[in-house]
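J.: predicted model follows, preceded by the sequence.
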Amino acid sequence: MAELPDLSISPGKAYFIIAKARQFDAKDGVTDPDSGSNASDNGTRSVLENRTDDPVRTELVSFIHDLNNDEQTDLVALTWLGRGDGDIESWDELRAEAARAHNKRTAAYPLGMPMLADHLEEEALSKFGHSSEEVEADLF
């Protein structure tokens, strides 16, 4: 078996993104865009809606933005790997394409991908031999 390529992004950072992406993906569409009430009047239902000023989205975009270019490149390549745009043997090509596509919108790009967390965790990081249990063990 060939040696797996090294990742620039740590499993801990990747799994943080996965956890936040799951929170973000759980949001529902906006039901009352012109609501004048405050959150306590509507039972704080608005926190479950996918709004442009959503704090989970803001935190996730900020976290990805703060990654260095190599980490951002790996993140994009991992999402492509996870959605089936290549396989582990074509990692260098996926990563090279992600590096060519890198721009100032890279932080927001993954959030537009349906099933981002699944692609990263189940389809990509697992191919590199990483699991959420490994990260949890490192934290505790």
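T.: That came through, no problem. Residues are numbered from 1 along each chain as shown.

J.: could you use CA atoms for every contact and neighbour count after this?
T.: Noted.

J.: quick one: contacts for the residue nearest the centre of the chain?
T.: The centroid of the chain falls nearest to residue 17 when counting by Cα atoms, centre = their mean (4.4 Å). When contacts are counted by Cα atoms under 8 Å, 6 or more residues apart in numbering, residue 17 touches 60, 64, 117.

J.: closest one to residue 74 out of those residues, please.
T.: residue 64 (11.2 Å; Cα to Cα).

J.: go ahead and confirm that closest one touches residue 105.
T.: No: the pair residue 64 / residue 105 is not scored as a contact, 10.3 Å apart, by Cα atoms under 8 Å.

J.: below is an additional structure, to be compared with the one above:
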Amino acid sequence: MEPATPIEMLCRIVLRAREYEAQTGTDYDGGEAPENVDGEDGEALSVLDDSINGAVEEELTAAFEDLADDQLAEVLAFCWVGAGTYDVSEWDEALEEAGVQTNIPAELMDMPMLASVLESGMAAFELSCDGIGDLA
């Protein structure tokens, strides 16, 4: 299969999605540590801090904006195949359904594990980012 979206662009999306999904742990206590059951100060809460991902989010959004409508639909269809929503044999149906979706970039940005499902969908068609740019 030869995708309508250049493989380099698909791999750029995978790379940026990985960065976007990456979170760093931080200790945050909201100004004060919670109390233990016995009334003593507890440990600071360990939470995920995603504030560092603003630039990566912008890059990922820009990558989606660089795609034509049919390419965005293709990316979404790859994700659906990767997530198991559609099988490889149902590619035409997945692509058709993706083509009628509105606001695909927002749907992709909200998709859990975007990088993984996109890569899995690509792999189902024997497409890989091996040897491409930073993913080599």
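T.: Cool, the structure landed. Quick caveat, the model's predicted, so the values are computed rather than measured.

J.: follow-up on the earlier one: ok, residue 64 and residue 105 of structure 1, which is more surrounded?
T.: A count of neighbours by other Cα atoms under 10 Å puts residue 64 above the other of residue 64 of structure 1 and residue 105, at 21 against 11.

J.: gap between that one and residue 140 of structure 1?
T.: Using Cα to Cα, to the nearest Å, residue 64 of structure 1 is found at 24 Å from residue 140 of structure 1.

J.: in a strand, the residue nearest to the centre of structure 1, correct?
T.: No: using DSSP: H, G, I helix; E, B strand; the rest coil, the secondary structure at residue 17 of structure 1 is helix, not a strand.

J.: how close does the residue in structure 2 that it lines up against get to residue 46 of structure 2?
T.: Matched to structure 2 by TM-score structural alignment, residue 17 of structure 1 sits across from residue 13. Counting by Cα to Cα, the gap from residue 13 of structure 2 to residue 46 of structure 2 is 29 Å.

J.: same question for residue 22 of structure 2.
T.: From residue 22 of structure 2 across to residue 46 of structure 2, the span is 16 Å (Cα to Cα).

J.: what about residue 52 of structure 2, how many residues nearby?
T.: Count around residue 52 of structure 2 with other Cα under 10 Å applied: 12.

J.: neighbours of residue 32 of structure 1, how many?
T.: Residue neighbour count, defined by other Cα under 10 Å, stands at 9 for residue 32 of structure 1.

J.: and for residue 26 of structure 1?
T.: 12.

J.: give me the nearest residue to it, chain neighbours excluded.
T.: residue 48 (7.6 Å; Cα to Cα, 6 or more residues apart in numbering).

J.: show me the contacts for that neighbour.
T.: Contacts of residue 48 of structure 1 (Cα under 8 Å, 6+ apart): 26-28.

J.: let's see it at 10 Å
T.: 23-24, 26-30, 54 (Cα atoms under 10 Å, 6 or more residues apart in numbering).
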